[in-house]
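Novice: Build the 3D model from these lines:
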Amino acid sequence: MNQKTLSHDDLRAAPKVVLHEHLDGGVRPQTLIEIADEIGHELPATEAGALADWFFESADSGTLARYLETFDHTIAVSQKADHCFRIASEAAQDLAADGVVYAELRYAPEQQLRGGLALEEVVEATLAGFAEGERLAAAAGHRITARTILCGMRHADRTLEVAKLATAYRDKGVVGFDIAGGEIGNPAEAHLPAFEYLRRENMPFTIHAGESVGPESIWGAVSVCGANRIGHGVQLIKDIDLSGDEAKLSHLAHYIRDRRIALEVCPSSNLQTEGAESIETHPIKDLYDLGFRVTVNNDNRLMSRTHTSREFQLLSETFGWGWAEVKRCTENAVKAAFLHQPERRRLLEEVVRPAYAALEASA
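Specialist: As a prediction, this is how the structure comes out:
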């Protein structure tokens, strides 16, 4: 392990891949203020810095339920086509400026219908925004490919409808499906018809599981529903006995590692929702060391006051991670991406590996 802490500037220059990024969790504070003023929505603060502080402090309460309440404001400003377009464009640009070269951004279009938009109009405006964000990022010297995962809300009953929406736009920028919202009391198995439909249609999907509920949530997502990836998944550590000289894995843990089912880990977010007690005791290190396909993600940049370079810097400072670990997590993310195999190969061989070879050589 490289004990030299990687600097933020070093990490920002490195190509990174993000698989777990909520679009409505990364809205710029100033954009929130401007759109809220336009539509007459009251915010808890009207200065960008103070508003950013409010989101972080509210999300830092220690419970997933309180964390999710902060989305009331970001969803409120995402009800018109031009606002959906703007938010998507800015998200792609902001990620690209941080060195992210590929991102899968997820959102729940069913939450954006209050202004009279149809589900299809939400998706089309957002996809157009991502395309514009890619163009503007490239013009600024930061290339990014932005793709979409559509979410159904796990406490609602529209998951099958949204799953069909995802397949309708699969060749237009939508690459997968997910269920989002409060995990407690809302098991993934309750939405089995949506997942059975997606499997029949050969559409990949990830499922939020093992964030605030234990390994039984992951078992339902993987063993019952057939998830290709797991959103968060940090509670899997409870199914691994680390007390002896050699780790003892449950059948579920073996299956996830053996089948290379990626874990979309979001360190800072996990601290806020009590998915981990501290960064020092966060299970990401043990899961990484045991050979799980660990990826590093932001979850919600606004609520966690973070970005991908910061997440890796935090892990470098805490666990001594160097370029080898950052590279492996990035390659894991490329391999687990919901892109077609030739696109994954090009991203890996033409972008990621050459860049990290140069970084490792100069370290």
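Novice: can we go C-alpha only for contacts and neighbour counts from here?
Specialist: Will do.
Novice: Show me what counts as buried in the longest helix anywhere in the chain.
Specialist: Using DSSP state H, we find that the single longest helix of the chain is helix 119-139. Neighbour-count burial for helix 119-139 flags 119, 121-138 (criterion: 16 or more other C-alpha atoms under 10 Å).
Novice: same deal with stretch 336-353?
Specialist: Quick answer for stretch 336-353 (16+ other C-alpha under 10 Å): A336, A337, F338, L339, R344, L347, L348, V352, R353.
Novice: For those residues, please prepare JSON lines with the additional fields distance to A14 and secondary structure.
Specialist: JSON lines is the format used below for the buried residues of stretch 336-353 (distance: C-alpha to C-alpha, whole Å; DSSP: H, G, I helix; E, B strand; the rest coil):
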{"residue": "A336", "distance to A14": "19", "secondary structure": "helix"}
{"residue": "A337", "distance to A14": "18", "secondary structure": "coil"}
{"residue": "F338", "distance to A14": "21", "secondary structure": "coil"}
{"residue": "L339", "distance to A14": "21", "secondary structure": "coil"}
{"residue": "R344", "distance to A14": "18", "secondary structure": "helix"}
{"residue": "L347", "distance to A14": "14", "secondary structure": "helix"}
{"residue": "L348", "distance to A14": "13", "secondary structure": "helix"}
{"residue": "V352", "distance to A14": "8", "secondary structure": "helix"}
{"residue": "R353", "distance to A14": "11", "secondary structure": "helix"}
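Novice: To compare against the first, here's the next sequence to fold:
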Amino acid sequence: MHSHHAASPSAEHIRRAPKVLLHDHLDGGLRPATIVELAAAVGYGNLPTTDPEALGDWFREAADSGSLERYLETFAHTCAVMQTREALVRVAAECAEDLAADGVVYAEIRYAPEQHLEAGLTLDEVVVAVNEGFRLGERNAAEAGHRIKVGALLTAMRHAARSLEIAELANRYRDQGVAGFDIAGAEAGHPPTRHLDAFEYLQRENFHFTIHAGEAFGLPSIWEAVQWCGADRLGHGVRIIDDITVKDDGTVELGRLAAYVRDKRIPLEMCPTSNLQTGAADSYGDHPIGLLRKLYFRVTVNTDNRLMSGTSMSREFEHLAEAFGYGLDDMQWFTVNAMKSAFLPFDERLAMINEVIKPGYAALRSEWLFAQS
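Specialist: Presented below is the predicted three-dimensional model:
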């Protein structure tokens, strides 16, 4: 008979366990069938195939190819069908429904409003449409018996010059469904310090932001995001491992930046499958998340791009359970970390932890123990 800890939880338990998602791109999570329908509706004729299943495979393979050009091309297709109010409402609603069906109880979904202006929408109209879609998705999920709350994160692109404008936009809608701000795009040659005016503005406004850092690019990008820009959270942050030394006798030494990130409980939005695709890690077992969890960094588990990575929160946890032997206790630890790190008022975070997350895991644990006996 397996002990409570020895066996990994079943896929069904993992799916039903309450989960929290902080790093997920709206344009990286569309349903293939929806892409096909929207492309037909708006007359977009550049899809590699109009067979939904084959299209899903194409997205995963293109993202897996190791070619950055092909990887970026995948987003050109999703963005192309996300230019109208109707499309944005639908995609956002389906995002909330898909996450809820996978057991996600709270999610922050990010997107770059500046990438949805090709058909004449204004930045404000984009934000209003996506927020409307999330509310619709929450209602549809509730009717299907799944409770989810979704907040939007507005992303500015590193290589563009609109970051202050997007930060102001985020702050304008902070009480209408926008939870915070993010900066994304190629790290190399586009340091976050270029956008200091946006971060300083958000700090003056007492608003939240996360920065994509330490994914491909090393420690300098994490140091800048934390020390120059004052990031509340780090998008990815995998390369913090470069400041940690594991000695031959197994003792671990933290460099000053790693120690600071751990001491200050700066949340790391880790996306294991995505990191394997971009070459930031070689395998699930070699992913820094294992060591960082052991060292009690504020680690969270995320999907990044569910379509391109062919993943979901449940799949990420299945991979980690297989690689590191994680059980429900570990899942709860990661989930509570994520909820503590959410861009939500403190009382709401606490309520989610105490009324939704902990009771959810307690119920699954007793079910699990009963099944073992």
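Novice: For the two chains, what TM-score is obtained?
Specialist: The TM-score (TM-score structural alignment, normalised by the length of the first structure) is 0.98; 363 aligned residues with a C-alpha RMSD of 1.1 Å.
Novice: thinking again about what came up before, the longest helix of the first structure aligns to what range in the second structure?
Specialist: Counting by TM-score structural alignment, helix 119-139 of the first structure falls onto residues 123-143 of the second structure.
Novice: once aligned to the first structure, how far is that stretch on average?
Specialist: Superposed on the first structure, stretch 123-143 of the second structure shows a mean distance of 0.2 Å to its aligned residues (mean C-alpha distance after the TM-score superposition for the first structure).
Novice: any idea how far that stretch is from the chain center?
Specialist: 18 Å (C-alpha atoms, centre = their mean, to the nearest Å).
Novice: Name the residues that touch that stretch?
Specialist: Contact with stretch 123-143 of the second structure is made by 85-86, 88-97, 100-101, 113-114, 116-117, 147-152, 169, 176-178, as judged by C-alpha atoms under 8 Å, 6 or more residues apart in numbering.
Novice: show me where the stretch 1-150 of the first structure has helices.
Specialist: 8-13, 29-39, 48-59, 64-69, 71-76, 81-97, 119-139 (DSSP state H, counting those that start in this stretch).
Novice: So which of those is the most surrounded?
Specialist: helix 81-97 (a mean of 24; mean count of other C-alpha atoms under 10 Å).
Novice: once the two are aligned, what's the mean deviation for it against the second structure?
Specialist: Using mean C-alpha distance after the TM-score superposition for the first structure, the mean distance for helix 81-97 of the first structure is 0.3 Å.
Novice: what range in the second structure does that helix sit on?
Specialist: Helix 81-97 of the first structure covers residues 85-101 of the second structure once aligned (TM-score structural alignment).
Novice: from the chain's centre, how far out does the matching stretch sit?
Specialist: 16 Å.
Novice: and what of stretch 153-167 of the first structure?
Specialist: The answer for stretch 153-167 of the first structure is 18 Å, by C-alpha atoms, centre = their mean.
Novice: can you check stretch 37-53 of the first structure too?
Specialist: The answer for stretch 37-53 of the first structure is 25 Å, by C-alpha atoms, centre = their mean.
Novice: same check, this time on stretch 267-283 of the second structure
Specialist: 12 Å.
Novice: go on, stretch 259-275 of the second structure?
Specialist: In terms of C-alpha atoms, centre = their mean, the centre of stretch 259-275 of the second structure is found 12 Å from the chain centre.
Novice: ok, back up a step: out of the buried residues of stretch 336-353 of the first structure, what pair is the most spread apart?
Specialist: For those, the farthest-apart pair by C-alpha to C-alpha is F338 and R353; their separation is 19.0 Å.
Novice: Tell me the spacing between D60 of the first structure and L51 of the first structure.
Specialist: Going from D60 of the first structure to L51 of the first structure by C-alpha to C-alpha, to the nearest Å gives 14 Å.
Novice: scratch that, E350 of the first structure is what I was asking about
Specialist: E350 of the first structure is 40 Å from L51 of the first structure, by C-alpha to C-alpha.
Novice: can you check G25 of the first structure too?
Specialist: Taken as C-alpha to C-alpha, the span from G25 of the first structure to L51 of the first structure is 14 Å.
Novice: can you check V18 of the first structure too?
Specialist: Taken as C-alpha to C-alpha, the span from V18 of the first structure to L51 of the first structure is 25 Å.
Novice: same check, this time on N270 of the first structure
Specialist: For N270 of the first structure, the distance to L51 of the first structure (C-alpha to C-alpha) stands at 22 Å.
Novice: P187 of the first structure now?
Specialist: Distance from P187 of the first structure to L51 of the first structure, by C-alpha to C-alpha: 33 Å.
Novice: And for E124 of the first structure?
Specialist: Taken as C-alpha to C-alpha, the span from E124 of the first structure to L51 of the first structure is 29 Å.
Novice: and what of A188 of the first structure?
Specialist: 34 Å.
Novice: And R199 of the first structure, by the same measure?
Specialist: 42 Å.
Novice: which residues in the stretch 151-300 of the second structure form strands?
Specialist: 178-184, 209-213, 233-236, 244-246, 252-254, 268-270, 299-301 (DSSP state E, counting those that start in this stretch).
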